[in-house]
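Peer 1: Sharing a model that was predicted from the sequence below.
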Amino acid sequence: MGQSVSRRVVTATLVAGTLDILSAVVYTLIAGKQPINMLKGLASAVLGDDAVKGGSEIALAGLGIHFAIMAVMVAFFVIVADRLPVLKTRWVMAGIGYGIGLWAIMSLVVLPMRYGFHPFKPLGLAEQFFSHIVLVGLPIAWFARK
């Protein structure tokens, strides 16, 4: 018998959310910026632009927002996969497709609405696809299949 929906959602959220935020920290450091400011930027999407002026409590709020968003993305996939068994039997393809879909929603809808459109650079695009497919989509699909 498979794991409960809530157990799969929590586990996949913790794994995919941690991998995703760690990749964001690495890419932030490579860009020569501070991860705390990246987390404040996440918080500012909900708390407003002045949040970036806050302290470590705002960065923690950004981390919490990140995991809350990840939980919604995971719950959606787990629930749909329970209704469409092909997403479990073909979980690798489903994870790749879901990662690409999540990238599209974030990069073509959410971020442009919040920050305006930014042109894509090849390296940045490769990093985004890696993170969304390998670190988010595949782990979510793997945990959903159980």
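Peer 2: Arrived safely.

Peer 1: switch to C-alpha atoms for all contacts and neighbour counts from now on
Peer 2: OK.

Peer 1: Can you show me the helices along the protein?
Peer 2: Listed in chain order, the helices of the chain (DSSP state H) span 5-30, 35-47, 56-83, 86-89, 91-105, 111-115, 122-129, 138-144.

Peer 1: Second structure for comparison follows:
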Amino acid sequence: MDAVSFMQRQKDNSADEHRLTDALGTLSGRRPKALLPIMVGGLAAGGLDLISAFITYGWGVPRVIAAGLLGIKAIHGGLFVYFLGVALQFFIALSAAAIYYAASRKLEFLKDHALICGLFYGIAVFLVMNLIVVPLSALHGRGPFGLMALIQGLVVHMLLIGLPISYSVRRFSE
């Protein structure tokens, strides 16, 4: 190998390393930018919703959440079932935050109008949970809802789920 071809190979390797570094920087730069709003919004929404459920329905709520996956017998389950319910609560909230974040990448108004969009997103989450997820769960829950339960569910989802998610995406997204 002569000196000219060696220098050319070094130059090509250097260019390849630079491209790889740029690509890795871009990838790693995007992950934290997406992860922060999803984690903050999802954890806040999941925590606030769980606290609201504890206040309204008592400390057994995580077992009911787990029963949606395991069946009605889970309501009498132990500590594992309880923590599974808590984990499922946060999985659902983080999923809702990830969906909102992904939508906000294409629909800029979701970030620009976080108040209105967050309130409507809370309604959408309520509808998806009560018209799709719960009926398809192992509990096969269905309405009809009493008027007060419907209003309470909508308000909780609007204020404690939709708004934390929309404002976290607005605050922590690029």
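Peer 2: Now that the structure is in, tell me what you want to look at. Given the structure is predicted, the values throughout are model-derived calculations rather than measurements.

Peer 1: thinking again about what came up before, now the helices of the first structure as TSV including mean neighbour count?
Peer 2: Shown next, in TSV, are these (neighbours: other CA atoms under 10 Å):
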stretch	mean neighbour count
helix 5-30	18
helix 35-47	20
helix 56-83	18
helix 86-89	17
helix 91-105	19
helix 111-115	11
helix 122-129	14
helix 138-144	25
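
Peer 1: Centroid-nearest residue for the second structure?
Peer 2: With distances taken as CA atoms, centre = their mean, the residue of the second structure nearest its centroid is Leu94 (2.2 Å).

Peer 1: I'd say that residue and Gly47 touch.
Peer 2: No. Counting by CA atoms under 8 Å, Leu94 of the second structure does not reach Gly47; the two are 10.7 Å apart.

Peer 1: rewinding a little: and the residue nearest to the centre of the second structure, what pairs with it in the first structure?
Peer 2: Aligned counterpart of Leu94 of the second structure in the first structure: Ala71 (TM-score structural alignment).

Peer 1: Look up how far Val72 of the first structure lies from the residue nearest to that match when sequence neighbours are not counted.
Peer 2: Once flanking residues are discounted, Ala71 of the first structure sits nearest to Thr13: 5.3 Å by CA to CA, 6 or more residues apart in numbering. Thr13 of the first structure sits 9 Å away from Val72 of the first structure, going by CA to CA, to the nearest Å.

Peer 1: How about Pro119 of the first structure?
Peer 2: 27 Å.

Peer 1: same question, Ala61 of the first structure
Peer 2: To Val72 of the first structure, Ala61 of the first structure is 17 Å away according to CA to CA.

Peer 1: next one: Trp91 of the first structure
Peer 2: From Trp91 of the first structure to Val72 of the first structure the distance is 19 Å (CA to CA).

Peer 1: again, but for Ile30 of the first structure
Peer 2: In terms of CA to CA, Ile30 of the first structure sits 29 Å off from Val72 of the first structure.

Peer 1: Leaving out sequence neighbours, find the closest residue to the aligned residue in the second structure for Thr89 of the first structure.
Peer 2: By TM-score structural alignment, Thr89 of the first structure lines up with Asp112 in the second structure. Distances taken as CA to CA, 6+ apart put Arg170 closest to Asp112 of the second structure, at 7.2 Å, once the chain neighbours are dropped.
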